[in-house]
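**Student:** The sequence and its predicted three-dimensional model are supplied below.
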Amino acid sequence: MARIVWILFLCTIFPGVVGFSGSNVKDVITKLFTTDGYSNKVRPLQSQSVTLIINVEFYLNSVIDFDEQAEVLTTSGYLALTWMDEYLTWTPSDFNGTTEIFLPQDDIWKPDVSLRNTYNSFKGLGSTYLYVKVQHNGDVTWKPFQILKSTCAVDIKYFPFDKQLCEIKFTAWSYSRLEIDLNAGANGVTLEDYSANAQWELTKTSYKEVNDDSDEAAVIFEIELKRKSSFYVINIIAPVILLSVLNVCTFLLPVASGEKAGYSVTVFLSLAVFLTIIASELPKNSDVVSFMSIYLLLMSILSTLIVALSLLQIRMSEWATEQTPIKRFLVLLIKISLFLRCKSCSTKIGPRSSTVKVVEIYDDDKKSLKSVSDDDFDWSDVNDAIDFLFFWLSMIFTCVCTVVIFCLCVTHG
């Protein structure tokens, strides 16, 4: 009984809370559209020289997909647009405390706002089955929900540790800034209903209005996305680095094994496969080149040189010093290799008039020094020197390229 008395008291004091009925809403609609003759073709201001301010907030629900090749960002969300319609006003006390009504969006005036940088054909926001909320003082709230496909320029330089800044631009096509001012309000992009994406991390959101010099009625929402790189590190980067190390290990195989050329060609083809995979993940963009593509290109060039050198070594292994003498620069290559492999080695060069050079090599078995003349070297010594020197040169080159390029990418990310 006390509850019923309390409800009757509320109805007396606040009739707008529970007092108005469906017939009251019909009376309001009749008053607005029949008696007042409301028209959705007229900008809702008594003075048409005044700028209509429309507050816009973007509620982002999710990042559905980011197609880097097509440079298309697909998001889901809705806009919350509010403005004052001076022709949609009434006195609540005249209609039993009716303070708000809901009307189909096409029955009232609304700004023809649409996505400016759309990937698909241009179309207006919302749908015929959506309703707008109208307050008795003329405040109108419109919340059109939509799947948005917007273009976004992709910067692939630091792939897969890259960040992408995408703009979602909304504009009122038929009006200039003198008629309509789209104001992003205080919040801009709202993330209270946002669901995380498995491939991209949303790091920052912002908004901005168009340049003051422009006459366009528009607002721009910015979304910064950071790629989650774990998948690429495990499935692409780690195998590529391991292949680069295996590429250098070609020089550990002796020519006599008969597997050197086949091994080097196999590694080269493996690097080419990964280069194709990465190329398929990136947009066909000639303005910016990915560091990852540069790294794979360098490793492919190195692998090509290793294949060519391996084939040359196989050819040299068939040569005899009697028919094909060893050139002086190859002898120097052998001496450098011997010097680097044995700290006790030293080179003694005779008088300038002498053409005979002697290399002293410390013999661990005999614990003594033995002298070897240039004529004692053969093509197997050349191959051994090439294997030793180019193994370390290739290893240093691979390590430097790997550390420098991936440090640049990771530090940027």
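**Tutor:** Thanks, I have the structure now.

**Student:** can we go C-alpha only for contacts and neighbour counts from here?
**Tutor:** Noted.

**Student:** Any buried residues in stretch 331-342, and which?
**Tutor:** 331, 333, 334, 335, 337, 338, 339 (16 or more other Cα atoms under 10 Å).

**Student:** Can you lay out these as JSON lines showing secondary structure and distance to residue 258?
**Tutor:** Output for these, formatted as JSON lines (DSSP: H, G, I helix; E, B strand; the rest coil; distance: Cα to Cα, whole Å):
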{"residue": "331", "secondary structure": "helix", "distance to residue 258": "25"}
{"residue": "333", "secondary structure": "helix", "distance to residue 258": "24"}
{"residue": "334", "secondary structure": "helix", "distance to residue 258": "23"}
{"residue": "335", "secondary structure": "helix", "distance to residue 258": "26"}
{"residue": "337", "secondary structure": "helix", "distance to residue 258": "23"}
{"residue": "338", "secondary structure": "helix", "distance to residue 258": "25"}
{"residue": "339", "secondary structure": "helix", "distance to residue 258": "28"}
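
**Student:** Can you tell me which of those comes closest to residue 239?
**Tutor:** Closest approach between those and residue 239, by Cα to Cα: residue 337, at 31.3 Å.

**Student:** adding another structure so you can compare the two:
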Amino acid sequence: MTVYCWVKMFWSDEKLRWNSSDYGGLTRLYLADHEIWQPDIVLYNSASGTEVDHYGNTHSIVHEDGTVLWVPPSLFRVFCDLNLRRWPYDEQTCLLRLGSWTYDGDQVDLQLDDNEAEFDLMVQNTQWEILGLARKRNVAFYSCCSEPYIDVTFALTLKRRSPTYNALVLTPIVAIVALTLLTFLLPPNATEKVLLGGCTALIVCLFLLFFSQMLPAMANHTPLIVTFYSCTLMMVTVSLVLSVLVLNISRTLHLMNVPWQLKSLLIGRFGICIGLGNYIRLANAEQHGMIGGNLGEEMREHPLDDQHGEEHHMIPMERQAHEPSGTSRTRTMFYDWILVAAAVDRLALLLYCLLFIVLAAAYI
């Protein structure tokens, strides 16, 4: 943290006292910094290495009673122990520890005045907002010496301004969650499911790369928003696996029926509750021969109706011999497996909605 400020220091110098009546009513002097003694107050926790000259070369005001006022413009650079866990809504506290470099507490006794820090002339920072400034006087004793060593600590509490980060980081979360959930709302046999999931995974990877470039590597405090994106990437990857599974179920020619226990569960109240009403009607209509060839072609996307086609020849010869309506049964089985694939999508949709709510409550 870099702080530009004015430091107001008072001290009393007995060698600079005089009677104003002896000097024509002169009550104050303006003296350069090299003309009088000044306390060597330095920043103990400076991040500038060996540089200890924090103050500008401004004049001091000396009063006739020996009181000296020095208000130099100052530049302080310190290291802050950042906790970015709540980034970009984080609050940070940085410490400025000032004390004499060569004098102990018996020679230079640092005190804090009763006035609070003045922010009237402060230039607003575009990224940080100052919430408060706490001051504390510390007296330390060391094993080497009997005299006290005094320093003053200023604790500056900052809050990050977040409107820009809302647009850059938080708003895309809504789009990523929506794209992930839309994957499960596409028809079970739509190949666009894999394309949509792959694009979503690419977007999440780009954001994680953006975070790696923007945020410092923190050993103890991983930002919650980064954890959210990492978990989202894993969930998107799992959704791609589920999409491939659903496509395999819905587009493969199955030679065995859906187990009756499973089908009865899906065509019952449970299936209606999870939004399978349309697929249940299609399966029932196909079972009763109420679906025309054109609609069947649109749902299957491969020529199951063609009795001389490739899929027809995939039916065992024994079944074709003993079951003249084998193709009709294949159509019925196809719609039953479409129903199973749609059920997998709907259950995954409900599960992902729950997981995203939990992640949002925990990490945002």
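**Tutor:** Thanks, I have the structure now. Please read these numbers as outputs of a predicted model, since none were measured by experiment.

**Student:** could the buried residues of stretch 331-342 of structure 1 be laid out in JSON lines, adding distance to residue 373 of structure 1?
**Tutor:** Formatted as JSON lines, the buried residues of stretch 331-342 of structure 1 follow (distance: Cα to Cα, whole Å):
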{"residue": "331", "distance to residue 373 of structure 1": "10"}
{"residue": "333", "distance to residue 373 of structure 1": "14"}
{"residue": "334", "distance to residue 373 of structure 1": "12"}
{"residue": "335", "distance to residue 373 of structure 1": "11"}
{"residue": "337", "distance to residue 373 of structure 1": "15"}
{"residue": "338", "distance to residue 373 of structure 1": "13"}
{"residue": "339", "distance to residue 373 of structure 1": "15"}
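
**Student:** Where do the strands of structure 2 begin and end?
**Tutor:** 2-6, 9-17, 28-31, 41-43, 60-63, 65-70, 73-77, 91-100, 128-140, 149-160 (DSSP state E).

**Student:** Go through those strands and name the closest to residue 172 of structure 2.
**Tutor:** strand 149-160 (19.8 Å).

**Student:** Structure 1: matching residues for that closest one?
**Tutor:** The alignment of strand 149-160 of structure 2 onto structure 1 (TM-score structural alignment) spans residues 216-227.

**Student:** so of the strands of structure 2, which one's packed in deepest?
**Tutor:** Comparing these by mean neighbour count (mean count of other Cα atoms under 10 Å), strand 41-43 ranks first with a mean of 22.

**Student:** Just give me the mean distance for the match of strand 149-160 of structure 2 relative to structure 2.
**Tutor:** Superposed on structure 2, stretch 216-227 of structure 1 shows a mean distance of 1.5 Å to its aligned residues (mean Cα distance after the TM-score superposition for structure 1).

**Student:** who touches that stretch?
**Tutor:** 58, 160-173, 175-177, 180-184, 188-189, 199-210, 413 (Cα atoms under 8 Å, 6 or more residues apart in numbering).

**Student:** Please say which position in structure 1 residue 110 of structure 2 maps to.
**Tutor:** By TM-score structural alignment, residue 110 of structure 2 lines up with residue 182.

**Student:** didn't its match look like it was pressed against residue 53?
**Tutor:** Yes - with contact defined as Cα atoms under 8 Å, residue 182 of structure 1 and residue 53 form a contacting pair (6.3 Å).

**Student:** quick one, which of those two is more surrounded?
**Tutor:** More crowded of residue 182 of structure 1 and residue 53, by other Cα atoms under 10 Å: residue 182, with 25 against 15.

**Student:** how close does that one get to residue 397 of structure 1?
**Tutor:** For residue 182 of structure 1, the distance to residue 397 of structure 1 equals 56 Å [Cα to Cα, to the nearest Å].

**Student:** Residue 395 of structure 1 maps to what in structure 2?
**Tutor:** That one, residue 395 of structure 1, aligns with residue 353 by TM-score structural alignment.
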